[in-house]
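Engineer: The following block contains a protein sequence and its predicted model.
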Amino acid sequence: MNAVIPQPGRQDAAAPGPGPHAKGPWRIHAADDRLTAMAGTVRTLLEPHLGNRTDTPAATLTLALDETLGPHGRTVGVAPCGAAEPVDESYRLTVTGSGITCLAATPTGVFRAVATALQLIATSTGPIPCQELCDAPRFAWRGLLIDPARHHLTPGEVRRVIDLAALYKLNVLHLHLTDNEGWRLEIPGTPGLTAAGPDGSPRGFYTAEDYRALQRYAAERFVTVVPEIDLPGHCATLREALPGLPDAPAPEGLKGRFPYVPPLDLADPGTREAVASVLADVCRLTDGPFVHVGGDEAVGATPDSFAHAIRELRSLVRESGKRPLAWQESSRAGIGPDDIAQYWVDVPMMDLPDTPEELAGRPELLAAGHTPELIAALKRFFAPSDHDLSRVLEGGGRVLLSPQSHLYLDRAYAPEVVPPAQAPTAARVGFPAYRPHGVRHTAAWDPASHAIPDDRVAGVEATVFGESVEGFDDVTVLLLPRLPSVAAAAWAGRAPRWDDHRVRVARHARLWQQRGLTYLASTEIPWDEPDSDGARAQPPPGRTPGRTSPSGPPDTDA
């Protein structure tokens, strides 16, 4: 079997006989001048997966366009690149004895075929069987949110995440750039946002050129960057940079009961002017068509103040020529056909106990300091979320599916699936208020379970927030091995078959190790069992990955 994730929709046996050897050498050939630049990107992505074999003839990875090819399936949702209709990402990949051909009607489709080819090469230990694979995505928007606001990730680390996303055919990187803990994007008109801290210590952030370079890097891999400036709540860093901004009007009786950062009051002219300047700079720096304005968890704002803030934020983004999207709470400000709401929570999804006795059986909540009073307050605060989805649908908006129950990958792993050697790490990472689960739980998510009509789904997006993150390895431990399960559901529009999927995931340990990515070796996955080809999932230690090859001519030996 091949170990491609997402599993291709159609697989046909080609002429009998072994295909090219996985460990090269490989020659990358662009059969069309429009794919010349892509060939250099492909060579860079492939480099960590090549061994040093010299006893096999060079095989060719061919990139080719055929505009007469029709789509292999129906794609629904919003195109993150801004196209009016979903881009044709369907492809045909053929393995013969001399190499692999990636064929599609569009460059985007060719690159999706390339991701399949690189997985075949990275997960195989011997010759790749001759075969033909055809596939197309179900959802046009397939995203991943990362959270440099709470723990800064260097530009190099973000590039490694972009590569990982591209290898699993994800096409959106959502950057949660601002929160109470940090502001990570240089705003030329408001330099105080990234100035040194009160003690003089430097803050990690992306300069305007860093941000432009990350967007170029992502675009070369057919990934669109969507920045998030999270307002009107989650605004402590903005308040620190611009002291004196008035608080939003608070609901009666809330002040002093629970600690929170007061949301911004967008009805205040000075606040609106400051936010307008920030968003204008963000929109000017952003190549893609979307800017996310947050809108979640505005604890301490009245419904009227919150609704006004959301309407102002949307308007400011549109005035700068971009399309706004926001978390599901934004639906309470009204919503129309041009609006996208990111659906992440309702009270049942929060899985909170109803009684003190039930709380006593939830050690993760007790460790996080939850009390019966706090849980009751959380349920009251999040009660409106039970109706957000219906508000979006009734208003004609689109839903971006990010349910906390399965797609929040900052969830801790269940202790029973953690190998002993990784128990200290697993006990430390993950948001403490979520019930821990294993990989199978994530893989069981079915997009259709939300019963949303096709024409109202924007797409699918996983998240990995950074409350517990102390370094890049923590990010990859939270992502892997769960991210491929989300990618499979987002591409195919349904949950993968677990018995087959877990075997495919096991083979991807090679890919992650070759790229120097740390992962959680969940006991749910048969890492050490031979597959149908007799190969074992765990490879010997590979060479240090992460090196990039300079771009060169399209025909070259890799």
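Structural biologist: Noted; the coordinates are in hand.
Engineer: C-alpha only now, for contacts and for neighbours.
Structural biologist: OK.
Engineer: what's around residue 24, how many residues?
Structural biologist: Residue 24 is flanked by 24 other residues according to other C-alpha atoms under 10 Å.
Engineer: Actually, residue 439.
Structural biologist: Residues lying near residue 439 (other C-alpha under 10 Å) number 25.
Engineer: who touches it in this structure?
Structural biologist: 413, 481-482, 522, 524 (C-alpha atoms under 8 Å, 6 or more residues apart in numbering).
Engineer: same thing but at 6 Å, please
Structural biologist: By C-alpha atoms under 6 Å, 6 or more residues apart in numbering, the contact list for residue 439 reads residue 482.
Engineer: so how far is residue 402 from it?
Structural biologist: Distance, residue 439 to residue 402, by C-alpha to C-alpha, to the nearest Å: 17 Å.
Engineer: what do you get for residue 34?
Structural biologist: Following C-alpha to C-alpha, the distance that separates residue 34 from residue 402 is 35 Å.
Engineer: Among the two, which residue is more densely surrounded?
Structural biologist: Taking other C-alpha under 10 Å, residue 34 and residue 402 do not tie; residue 402 has more neighbours (24 against 13).
Engineer: quick one: stretch 221-236 to chain centroid distance?
Structural biologist: Centroid displacement of stretch 221-236 relative to its chain, using C-alpha atoms, centre = their mean, to the nearest Å, is 12 Å.
Engineer: which element follows the helix or strand hosting residue 317 toward the C-terminus?
Structural biologist: In this assignment (DSSP states H and E), residue 317 forms part of helix 303-319. The first helix or strand that comes after helix 303-319 along the chain, using DSSP H and E, is strand 323-327.
Engineer: Would you mind pulling up the elements that that next one packs against?
Structural biologist: Applying 3 or more C-alpha pairs under 6 Å, 6 or more residues apart in numbering; DSSP states H and E, we find strand 323-327 packed against strand 290-294, strand 340-343.
Engineer: Other residues contacting the shortest one?
Structural biologist: When you say that, I think you mean strand 340-343. So strand 340-343 is contacted by 325-328, 397-402 (C-alpha under 6 Å, 6+ apart).
Engineer: Give me the distance between residue 386 and residue 455.
Structural biologist: According to C-alpha to C-alpha, residue 386 and residue 455 sit 22 Å apart.
Engineer: ok, now which ones touch the residue nearest the centre of the chain?
Structural biologist: Per C-alpha atoms, centre = their mean, the C-alpha nearest to the average position across the chain is that of residue 144, at 0.8 Å. Contacts for residue 144 (C-alpha under 6 Å, 6+ apart) come out as 173-174, 461-463.
Engineer: let's bring in a second model and compare:
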Amino acid sequence: MQTTPQSPALLPRPQHLTTGDGELVLDAGTRVAAPDELSDVLALLQAALRPATGLPLREGGDDAAIRLALDADLGPEAYTLSTGPDGAVVRGGDRAGVFYGCQALLQLLPPTVHRRAAVTGERWALPAVEVRDAPRFGWRGVMLDVARHFMPKHDVLRFIDLMAMHRLNTLHWHLTEDQGWRIEIRKYPRLTEVGAWRRETQVGASEESPSDGRPHGGYYTQDDVREVVAYAAARGITVVPEIETPGHVQAALAAYPELGVTGEQLDVFTRWGIDPNVLNMEESTVDFFTDVLDEVMELFPSTFIGIGGDECPRDQWRTDPRTQERMRELGVEREADLQTWFMRRLDDHLTARGRRSFGWDEILEGELAPTATVASWRGMAGAVTAARRGHDVVACPDDLVYLDYRQSEMPNEPIPVATPLTVEDVYTSFEPVPPQLSPEEARHVLGGQANIWTEHADSPRTVDYLVFPRLCAVAEVLWADGERDLDDFQRRLDAHLERLDAVGVEYRRDSGPLPWQERPGVVGRPMSHEERAAHIAELVESISTP
């Protein structure tokens, strides 16, 4: 698609856009219409348009100026949008496609359409355009960590709205960690009674960083989860839950010490980094987590269920006599194979119920079930290995889409972590399909996602700062096909930031953090690219060592 400075600033960029003459002016007499099967999408469009415009936008029949329709000739999530003086029509290959067409329609209007109260003095006119569009990838995601710092349900719903605005369709919800267990499991109530709360939190990224002395916690009831899942589904978003195993589990061990190797009573972890405490490999522990997964599957209709598998230290297994005996019972020679055995048991449980396991690329260190799907985070090596073994892949390399990474070399970046990652870096360098894959292997790349870890994001305002506008670049990479034009993207992003302003997103300005977005005196962990590469290599070696 070739755009001009006069073209509408649609983001993500559509496959095809042409402009025409004239416009459709919305007024008090404008009516909208959709078939019954799209009534919920129509209601969402009315809810988006009414607050700022103050227009009733009542449903009409033959006199409707804005129409929604399904079109069997369009593919999944594909849409067309046609606007002109005689009206506007959004057609989609499915319900999601119609919804995305409505998002594009909203972007044709002034940015103030995103405000939640009547805006005076604005002219609500849709320019004449023809848009034909479809996504490049089926997995266009964001991983949101609510375990390190709890995000209240209201803010999760807001984040889903922002995902929908950018045509992202997968929320990977990281629900459990060393520092907190965030989902109610009725069979094991202590997971939230005990595991959802910690007495204090480390402030800063160094081993010497102090703690704040302030209790922190929270969790989602099963009714909360059902609400989040339904809210997301109405906006074309699938929620993929993650229950972390067999490492990153100290919150669960605090609630049920018998799950651990030592059996000793632990507190919910209050520090960052890799915790040495891991699950034991008893059959009772497998049963515990399959019970947990059963309740998770009742709540989440997603085909994919995350079971973690990353950063699991094996020191306790090596030094524990019972674990060594257990390895002999199972015929397992290496601790790495013990982890593989555990992950495979969970995978088999999910597979038997028609679901698919989803884990971090460390799970490639053992034999996987054919349906297991890999999140490649330690660069793209995991994506290559998984695809060549015949496993589906979600690309999320840390150096390009970890949105907790610092955004510049500026000394006032708040709690700077790892290497600098700019909007330009994401847009120009993130490519989900490794070039060394054959066409057949490349078909295993489902898409990609950005990952948002929240050790140093203790509020939704900080999440805003870390995520936007870099997530705008991720969204376009995952949606749009063809060559990338950074200048054109920047033109459209500049206009799009006015929409984020209207929504109330406290994004990072190109000039750097605003004074209140800084964290003076709080130590980070900045790295050069060479230091990061060495750190990843060290991590790979430490996790992989038998």
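Structural biologist: Received it, and whenever you're ready, just let me know what you need. Keep in mind it's a predicted model, so treat the numbers as computed, not measured.
Engineer: rewinding a little: TSV please, covering the helices and strands packed on strand 323-327 of the first structure and showing mean neighbour count and distance to residue 200 of the first structure.
Structural biologist: Conversion of those to TSV gives the following (neighbours: other C-alpha atoms under 10 Å; distance: least, C-alpha to C-alpha, whole Å):
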stretch	mean neighbour count	distance to residue 200 of the first structure
strand 290-294	25	29
strand 340-343	26	37
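Engineer: about what we covered before: just put the contacts of strand 340-343 of the first structure in JSON lines and tack on distance to residue 243 of the first structure.
Structural biologist: Shown next, in JSON lines, are these (distance: C-alpha to C-alpha, whole Å):
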{"residue": "325", "distance to residue 243 of the first structure": "27"}
{"residue": "326", "distance to residue 243 of the first structure": "25"}
{"residue": "327", "distance to residue 243 of the first structure": "26"}
{"residue": "328", "distance to residue 243 of the first structure": "29"}
{"residue": "397", "distance to residue 243 of the first structure": "36"}
{"residue": "398", "distance to residue 243 of the first structure": "36"}
{"residue": "399", "distance to residue 243 of the first structure": "36"}
{"residue": "400", "distance to residue 243 of the first structure": "34"}
{"residue": "401", "distance to residue 243 of the first structure": "36"}
{"residue": "402", "distance to residue 243 of the first structure": "34"}
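Engineer: which of those lies closest to residue 14 of the first structure?
Structural biologist: residue 401 (37.4 Å; C-alpha to C-alpha).
Engineer: Tell me the residue in the second structure aligned with the closest one.
Structural biologist: Counting by TM-score structural alignment, residue 401 of the first structure corresponds to residue 395 in the second structure.
Engineer: Next: residue 296 of the first structure.
Structural biologist: So, by TM-score structural alignment, residue 296 of the first structure is matched to residue 310.
Engineer: Would you agree that match is in contact with residue 364?
Structural biologist: No. With contact defined as C-alpha atoms under 6 Å, residue 310 of the second structure does not reach residue 364; the gap is 10.3 Å.
Engineer: Give me the more crowded residue out of these two.
Structural biologist: Using other C-alpha under 10 Å as the criterion, residue 310 of the second structure and residue 364 rank with residue 364 on top: 21 against 18.
Engineer: now that one: how far from residue 371 of the second structure?
Structural biologist: As for residue 364 of the second structure, its distance to residue 371 of the second structure is 13 Å (criterion: C-alpha to C-alpha).
Engineer: Give the aligned range of stretch 169-177 of the first structure in the second structure.
Structural biologist: The alignment of stretch 169-177 of the first structure onto the second structure (TM-score structural alignment) spans residues 167-175.
Engineer: can you list contacts of that stretch?
Structural biologist: For stretch 167-175 of the second structure, contacts defined as C-alpha under 6 Å, 6+ apart pick out 140-147, 182, 236-242.
Engineer: repeat that with 7 Å
Structural biologist: Contact partners of stretch 167-175 of the second structure, identified using C-alpha atoms under 7 Å, 6 or more residues apart in numbering, comprise 100, 139-147, 181-183, 236-243, 475.
Engineer: To residue 432 of the first structure, which of the helices and strands packed on strand 323-327 of the first structure lies closest?
Structural biologist: With C-alpha to C-alpha as the measure, strand 340-343 is the member of these nearest residue 432 of the first structure (21.0 Å).
Engineer: what does that closest one correspond to over in the second structure?
Structural biologist: Using TM-score structural alignment, strand 340-343 of the first structure corresponds to residues 373-376 of the second structure.
Engineer: cool, and stretch 140-149 of the first structure?
Structural biologist: Using TM-score structural alignment, stretch 140-149 of the first structure pairs with 138-147 in the second structure.
Engineer: so where do the strands sit in the stretch 151-300 of the first structure?
Structural biologist: 172-176, 178-179, 182-183, 224-231, 290-294 (DSSP state E, counting those that start in this stretch).
Engineer: Please render the ones you listed as CSV that adds distance to residue 391 of the first structure to the earlier fields.
Structural biologist: Output for these, formatted as CSV (distance: least, C-alpha to C-alpha, whole Å):
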stretch, distance to residue 391 of the first structure
strand 172-176, 24
strand 178-179, 26
strand 182-183, 31
strand 224-231, 21
strand 290-294, 17
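Engineer: To residue 518 of the first structure, which of those strands lies closest?
Structural biologist: With C-alpha to C-alpha, the closest approach to residue 518 of the first structure among the strands of the stretch 151-300 of the first structure belongs to strand 172-176: 20.0 Å.
Engineer: mean shift of the closest one relative to the second structure?
Structural biologist: Here the mean offset of strand 172-176 of the first structure against the second structure after fitting is 0.6 Å, by mean C-alpha distance after the TM-score superposition for the first structure.
Engineer: chain center to that strand, what's the gap?
Structural biologist: Put simply, strand 172-176 of the first structure sits 6 Å off its chain's centre (C-alpha atoms, centre = their mean).
Engineer: what does stretch 455-462 of the first structure give?
Structural biologist: Relative to the chain's own centre, stretch 455-462 of the first structure is displaced by 13 Å; criterion: C-alpha atoms, centre = their mean.
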